[in-house]
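J.: predicted model follows, preceded by the sequence.
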Amino acid sequence: MDMIARVREALLAAGHPDSIAQFPAGTHSAADAAAAVGCSVAQIAKSIVFRADDAIVLVVASGANRIDRGKVGAVLGLKVKNADPVWVEERTGFAVGGVSPIGHPCPVTVVMDRDLLQHDMVWAAAGSPTHTFSTTAPQLIALTSGLVADVRQD
């Protein structure tokens, strides 16, 4: 199954509408995604993968924020480190730039940037650098079973 189909299946299985859209210009960065979608950079729910030993830690952050890895580790009580793109793709099946917060083939610990709650609508990667899906922050929290926390770099 391709990655976009995996995300679509996860959305539908959760009772969420299929809100996946494709943007030919690509959504490689939060700024690119915001320009393509027509929203603010802060409304982009970017996925940043860290690792805690061999476990996947996925931070879903506001596109306007940089993430403080120390805060992520403190929230989870784990030592987290950066994950290289090869490891990310091997473990999640998603290439960096298209990592979705949902549709993973294995367990993923998700931490949600609390700043996403400031927005009525957010957009997240849907399995490729050219696909996103729209949702609300509360729906995204429910879809991911994410732990909401302050993980923004000061």
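T.: That came through, no problem.

J.: from now on I want contacts and neighbour counts done on CA atoms only, so please keep to that.
T.: OK.

J.: tell me the span between the first and last residue of stretch 136-154.
T.: 25 Å (Cα to Cα, to the nearest Å).

J.: quick one: contacts of it?
T.: With contacts defined as Cα atoms under 8 Å, 6 or more residues apart in numbering, stretch 136-154 is touched by 11, 14, 65-69, 71-72, 75, 101-102, 109-117, 119-122.

J.: let's see 7 Å
T.: 14, 65-68, 71-72, 101-102, 110-114, 116-117, 120-122 (Cα atoms under 7 Å, 6 or more residues apart in numbering).

J.: what about versus this one:
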Amino acid sequence: MAIDKVRDYLRRWNRDQDIMEFDTSSATVEKASEVLGVEPAKIAKTLSFKNGEEALLIVAAGDTKIDNGKFKETFKSKAKMLTPEETLSYTGHAIGGVCPFGLKQELPIYLDISLKRFDAVYPACGSSNSAIKLTCEELEEYSNSTRWIDVCKGWQEA
């Protein structure tokens, strides 16, 4: 199971026991927010995109949407999300549990600056009913992210 792979992965930081598992689904930002009792923006959603013949992951705040112009400027290609089947194939995690930990293969991982406004965020942990509370610094370290980027919209005040 993917959650076991994530648990093994997070063990190197002694954080495997901090994974929360729920009796109900946390597969969407709304469901995760409800089960955790936090605002939707604090859910760190992991989005999977095509990048030529490869894939990349972007972890962003739950209240954001990808800004196609910023994406194209950053990655020099159009934002095209992976299908659920492709996501599972690349990451080893099914939609609803995709996270930047314990991946099936090494992928470039980017963190969107929309997350930086929070002391703690909640990414999934490989299943549709799991999460972990992390600081942005921990998320950056544990995900082995490539860099922070600015490719989202809808979260900044006008």
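T.: Right, received. Where do you want to start? Because the structure is a prediction, the values reported are computed rather than measured.

J.: circling back to that earlier point, now the buried members of the contacts of stretch 136-154 of structure 1.
T.: Listed as buried from the contacts of stretch 136-154 of structure 1 are 65, 67, 71-72, 101-102, 110-114, 116-117, 121-122; burial here means 16 or more other Cα atoms under 10 Å.

J.: can you give me the strands in structure 1?
T.: 20-22, 44-52, 55-62, 81-82, 109-113, 122-125, 131-135, 147-149 (DSSP state E).

J.: distance to Ala95 of structure 1 added to the ones you listed, as CSV?
T.: Below are the strands of structure 1 laid out as CSV (distance: least, Cα to Cα, whole Å):
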stretch, distance to Ala95 of structure 1
strand 20-22, 16
strand 44-52, 11
strand 55-62, 14
strand 81-82, 15
strand 109-113, 18
strand 122-125, 11
strand 131-135, 12
strand 147-149, 24
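
J.: just the helices in structure 1 please.
T.: In structure 1, the helices defined using DSSP state H lie at 3-13, 30-37, 69-76, 85-92, 137-144.

J.: tell me which of the ones you listed sits most buried.
T.: Ranked by mean neighbour count, the helices of structure 1 are led by helix 30-37 with a mean of 20 (mean count of other Cα atoms under 10 Å).

J.: helices and strands around it, which ones?
T.: Applying 3 or more Cα pairs under 7 Å, 6 or more residues apart in numbering; DSSP states H and E, we find helix 30-37 of structure 1 packed against strand 44-52.

J.: which bit of structure 2 covers the strand it packs on?
T.: Aligned using TM-score structural alignment, strand 44-52 of structure 1 spans residues 43-51 in structure 2.

J.: just give me the mean distance for that stretch relative to structure 1.
T.: Following the fit onto structure 1, the mean deviation recorded for stretch 43-51 of structure 2 is 0.6 Å by mean Cα distance after the TM-score superposition for structure 1.

J.: list the residues that contact the residue most central in space within structure 2.
T.: Centroid-nearest residue in structure 2, with Cα atoms, centre = their mean: Thr46, separated by 2.4 Å. Each residue near Thr46 of structure 2 by Cα under 7 Å, 6+ apart is listed here: Leu57, Ile58, Val59, Ala60, Val98, Cys99, Pro100.
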